[in-house]
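> what's the 3D shape of this:
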Amino acid sequence: MLASQRKQQILQILARDKQVHSGELSQRFGLSEDSIRRDLRELAAEGLLQRVHGGALPISDAIAPLETRKYVQSESKQVVAKKAVALIQPGLVVFLDGGTTTLELVKQLPANLSFTAVTHSPTIAVALVDFPQVEVILVGGVLFRHSVVTMGAAMLESINRINADLYFMGVTGIHPRAGFTTGHYEEACVKRALAGRAAETVVMASADKLNSASAFAIGELNMASTLVVEHDLTGDLRAACQKHGMTLI
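Sure, this is the predicted structure:
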């Protein structure tokens, strides 16, 4: 079998099983694990999978720059946002992460809903200008251009003075083995910090984020109390969410 054919089969197995193990692939193809690891390295370099210890996971499509992500899974994000907006009750203090799904959430807000929104996303803050009943706290810091959010010591110091009721956390991947992941190390650190300052963490997940992973771990699935999705979960991901006591909407 040609290497290109083997790699294609690996991708097919990955799409079907949502993970591959180097040892199992070695036995399947009658090759050494070194040869399989080389295949996985090359596929990872092409952006076709995410390597993890012992194998690989499907790579998330949600790691593109913000402007590109506006047009990815837009209908799925709208459906998820409509479900999630009911979680925001009058008087709450709510952390709003950056990202296109959160932007859809803002668009679904009732015009007369009164709450306090805390965000490190200038894009989200500007979108909230049209909601006069919402008090908006924009947390400053160093601008991370890829996601258009602030980061750094000043940002972290500011959120450490806030106790939020809810945190709508943006992720790029949700996988039963890898947990919640994102494409950038500093973003993962910021998300953990925000989750640590909120009574409840809510994750809104469009279809492209399910059963996929990115390079940097935010945390295990038990760090979120609620997962909002377009369609009901199945298989290992549903079982993992239930195991961790997560509410599925």
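> only C-alpha atoms for contact and neighbour calcs from this point on.
Fine.
> kindly list the longest helix within the protein.
In the chain, taking DSSP state H as the definition, the longest helix is helix 3-17.
> got a list of contacts for whatever helix or strand comes next after it?
Using DSSP states H and E, the helix or strand that follows helix 3-17 in sequence is strand 20-21. Contact partners of strand 20-21, identified using CA atoms under 8 Å, 6 or more residues apart in numbering, comprise Ile10, Ile13, Leu14, Gly54, Gly55, Ala56, Leu57.
> residues of the next helix or strand after strand 20-21 that come out buried?
Next along the chain after strand 20-21, taking DSSP H and E as the criterion, comes helix 22-29. Residues of helix 22-29 classed as buried by neighbour count (16 or more other CA atoms under 10 Å): Ser22, Gly23, Leu25, Ser26.
> which residue lies nearest the spatial centre of the chain?
Central residue of the chain (CA atoms, centre = their mean): Val171, 1.3 Å from the mean position.
> what sits against that residue?
Contacts of Val171 (CA under 8 Å, 6+ apart): Phe180, Thr181, Thr182, Val203, Ala205, Lys209.
> show me which of the residues you listed is closest to Thr247.
Val203 (10.5 Å; CA to CA).
> still on that earlier bit, so what touches the longest helix of the chain?
With contact meaning CA under 8 Å, 6+ apart, helix 3-17 is reached by Gln19, Val20, Leu25, Phe29, Asp39, Leu43, Leu48, Ala56, Leu57, Pro58.
> next, the second sequence, to be compared with the first:
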Amino acid sequence: MLTAERKRKLLEVLQSEGKILASELSRRFGVSEDTVRRDLRELDRAGFLQRVHGGALPRTPTSVEHKARQKESTDAKKRIGAAAAQLLRQGQLVALDAGTTPLAVLDRLAPDLSLTIVTHSLPAATVLAEHPRIEVVVIGGRLFKSARAGVGVATVDAYRLLRPDLCILGAAGLHPEAGVTTFDSEEAEVKRAMIAHAARVAVVVASEKLGTVAPHLITPAGRLTHLITDSAAADDLLAPYREMGVEVVAV
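As a prediction, the model looks like this:
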């Protein structure tokens, strides 16, 4: 089998089965595992998949830049934001992640809602400045320009001191085995600090991110209490989270 043909078949397997196991594919194609791993490395570098230990998973389709993400899945984000807003209660302490999907939650907050929101997101802080009742705590740090948010030691340390009632978490990818992932290592560290002591963790992701991964792990999927996505998500993609005890809302 020619290299180009083998790579094409690898991508076909990834599309139909949702993952690639190097050991299984080496037997199926009659080549060594080293050959399959080399193919996967090259496909990873070309942006067709995300290599993981033992094989590969679909790469998240979302963009790195905040400006580009504002144009992605806009209708789905509005519905997801509205559903996530229903989790907020009077008097809570809420940690709000950076990103365009967590930002969509703020569009549906009732004007009489009185609680405290802590965020490292500059766009979120700007929106919340207009709310009449919500107390806003802005966490600083080094500005991660592509995300319009703070990162670094100061950001992480500030979140580690909090015990939020609820964390609204964004993600670049979500997979039942690979967990909740994102593009940047510093961004991942901030997100881990956000959820470290949170009573509830609700991840808000468009359906196109389900079953995909990004390079940096935030947390295993079992740490989530809620998954809020859009109704385009197939039942077989949502079933593993329900089996983990995650409350799934598809709107």
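> which of the contacts of Val171 of structure 1 still touch in structure 2?
Contacts conserved in structure 2 for the contacts of Val171 of structure 1, counting by both residues aligned by TM-score structural alignment, their matches' CA atoms under 8 Å: Phe180, Thr181, Thr182, Val203, Ala205.
> now the buried members of those.
Neighbour counting with 16+ other CA under 10 Å marks Phe180, Thr181, Thr182, Val203, Ala205 as buried within the kept ones among the contacts of Val171 of structure 1.
> the kept ones among the contacts of Val171 of structure 1 in strands, which ones?
Phe180, Thr181, Thr182, Val203, Ala205 (DSSP state E).
> any chance of these in a markdown table, plus distance to Asn112 of structure 1?
What follows is those, written out as a markdown table (distance: CA to CA, whole Å):
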| residue | distance to Asn112 of structure 1 |
| --- | --- |
| Phe180 | 33 |
| Thr181 | 34 |
| Thr182 | 33 |
| Val203 | 24 |
| Ala205 | 26 |
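> name the nearest of the residues you listed relative to Val142 of structure 1.
Among these, and counting by CA to CA, the member closest to Val142 of structure 1 is Thr182, at 18.7 Å.
> tell me, whichever strand or helix holds Thr116 of structure 1 lands on which residues of structure 2?
Element membership for Thr116 of structure 1, per DSSP H and E: strand 115-119. Using TM-score structural alignment, strand 115-119 of structure 1 corresponds to residues 115-119 of structure 2.
> ok, stretch 46-58 of structure 1 next?
Going by TM-score structural alignment, stretch 46-58 of structure 1 lines up with residues 46-58 of structure 2.
> please enumerate the helices of the stretch 101-250 of structure 2.
For the stretch 101-250 of structure 2, the helices defined by DSSP state H, counting those that start in this stretch occupy 122-128, 153-160, 185-195, 235-243.
> tell me which of these lies nearest to Gln86 of structure 2.
Of all the helices of the stretch 101-250 of structure 2, it is helix 122-128 that lies closest to Gln86 of structure 2, at 16.8 Å by CA to CA.
> what's around the residue nearest to Met223 of structure 1 when sequence neighbours are not counted, how many residues?
Spatial nearest neighbour of Met223 of structure 1, excluding adjacent residues (CA to CA, 6 or more residues apart in numbering): Thr201 at 7.1 Å. Thr201 of structure 1 has 23 neighbouring residues, counting by other CA atoms under 10 Å.
> and the gap between Thr201 of structure 1 and Tyr167 of structure 1?
5 Å (CA to CA, to the nearest Å).
> could you do His120 of structure 1 as well?
Counting by CA to CA - His120 of structure 1 and Tyr167 of structure 1 are separated by 12 Å.
> overlap in contacts, these two.
Leu96, Asp97.
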